[in-house]
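Visitor: Have a look; sequence and predicted model below, questions after that.
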Amino acid sequence: MQDYMLIYQGGDPEWHLNTSPEEMQAIMGEWDKWMAALSEKGKLVSGGNPLHYSGKRIDGKRAVTDIAAAEYKELVSGYSIIKASSIDEATELAMSCPVLFSPDCSVEVREIMNME
């Protein structure tokens, strides 16, 4: 088994403000079910947390810039780490991720390299 990072990209930066309590409860319920299913299969390593949409970027010259609003569709909005026997299995597990219910969101599946 290998670890894979599911990288969630995109979404509405003000989703928590634009979502009713009922909608929020339904969304979080879907995430809870999905995480529980992964955990029951022994596939969940870390559920991760959503990331705040604001941030800073530092380049190789040590220049610091704010992350621009125009980049939100490509911005990493959260992550999880799962175990899978192959990238194909990890991709299949990611296909049912609740983030895909949100418009303009995607999941990137990346193998975590073992450096030992």
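Guide: Nice, thanks for sending it over.
Visitor: can we go C-alpha only for contacts and neighbour counts from here?
Guide: Fine.
Visitor: Which strand or helix spans V109?
Guide: strand 105-111 (DSSP states H and E).
Visitor: Just the buried positions in that strand, please.
Guide: When neighbours are counted by 16 or more other CA atoms under 10 Å, the buried residues of strand 105-111 are found to be 105-107, 109, 111.
Visitor: Give me the residues contacting that strand.
Guide: Strand 105-111 has contacts (CA atoms under 8 Å, 6 or more residues apart in numbering) with 2-11, 73, 87, 90-91, 94, 99-100.
Visitor: Please check these and keep the buried ones.
Guide: Burial of these was assessed by neighbour count (16+ other CA under 10 Å); the buried members are 3-11, 73, 87, 90-91, 94, 99-100.
Visitor: which one of these sits closest to Q25?
Guide: Distance ranking of the buried ones among the contacts of strand 105-111 against Q25, using CA to CA, places V99 first at 14.4 Å.
Visitor: Below is an additional structure, to be compared with the one above:
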Amino acid sequence: MAKFLYVYHGSGKMPATEADLKALTDSWMGWFGKLGSAVVDRGNPVGMSKTVLPGGKVENNGGSNPTGGYSIIEAKDIDDATSKAKDCPILMEPNCNVEIAPILNIMG
């Protein structure tokens, strides 16, 4: 099985109440439960990013497609990884998506 990086893009807004946070957490844990042993690293949400450009210029705008979090999933190929992502809870939010990339093991 190959490993794939799921990069979650979206609003980055955290739930305002404990009940909303629990509902969100439950939806993610349910999805991870459906994926079972394919989940290598559930990952975490991430904070606002900065971008270092050529010449050392730094942009503090969260990037052109802000990252909200990541996970690492095992799948037989990118099509399988894409299929596994289709039920991701972030896709229930407007203007959110999952970017999927194979992790290339070139460093040993």
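Guide: Looks like it came in fine. These numbers come from a predicted model, not from an experiment.
Visitor: TM-score of the superposed pair?
Guide: Comparing the two superposed chains by TM-score structural alignment, normalised by the length of structure 2, the resulting TM-score equals 0.88, with 107 aligned residues with a CA RMSD of 1.7 Å.
Visitor: hmm, back to that, and which of the buried ones among the contacts of strand 105-111 of structure 1 is nearest I27 of structure 1?
Guide: Distances from those to I27 of structure 1 were compared by CA to CA; the smallest belongs to V99, at 9.1 Å.
Visitor: List the residues that contact A38 of structure 2.
Guide: Each residue near A38 of structure 2 by CA under 8 Å, 6+ apart is listed here: 73-75.
Visitor: what do we get in structure 2 for F101 of structure 1?
Guide: Structural alignment (TM-score structural alignment) places F101 of structure 1 against M92 in structure 2.
Visitor: count of residues packed around its match?
Guide: Residues contacting M92 of structure 2 under the criterion other CA atoms under 10 Å number 10.
Visitor: now it: how far from D41 of structure 2?
Guide: M92 of structure 2 sits at a distance of 22 Å from D41 of structure 2 (criterion: CA to CA, to the nearest Å).
Visitor: cool, and V7 of structure 2?
Guide: Taking CA to CA as the measure, V7 of structure 2 falls 12 Å from D41 of structure 2.
Visitor: Next, show the common contact partners of the two.
Guide: Between them, V7 of structure 2 and D41 share the neighbouring residues S71, with contact defined by CA under 8 Å, 6+ apart.
Visitor: wait, doesn't R57 of structure 1 sit right on V64?
Guide: Yes. Using CA atoms under 8 Å as the test, R57 of structure 1 is close enough to V64 to be in contact (5.6 Å).
Visitor: what sits up against the helix ranked longest in structure 2?
Guide: Across structure 2, the helix with the greatest residue count (assigned by DSSP state H) is helix 18-35. For helix 18-35 of structure 2, the external contacting residues (CA under 8 Å, 6+ apart) are 14-15, 39, 42, 84, 87-89.
Visitor: Could you rerun that using 6 Å?
Guide: Outside of helix 18-35 of structure 2, the residues that reach it under the criterion CA atoms under 6 Å, 6 or more residues apart in numbering are P15.
Visitor: After that helix, which helix or strand is next? Please name it.
Guide: Toward the C-terminus from helix 18-35 of structure 2 - assigned by DSSP H and E - lies strand 39-45.
Visitor: Show me which positions of that following strand end up buried.
Guide: Under the neighbour-count criterion of 16+ other CA under 10 Å, strand 39-45 of structure 2 has V39 buried.
Visitor: same thing with stretch 49-67 of structure 2?
Guide: For stretch 49-67 of structure 2, the neighbour count (16+ other CA under 10 Å) marks 66-67 as buried.
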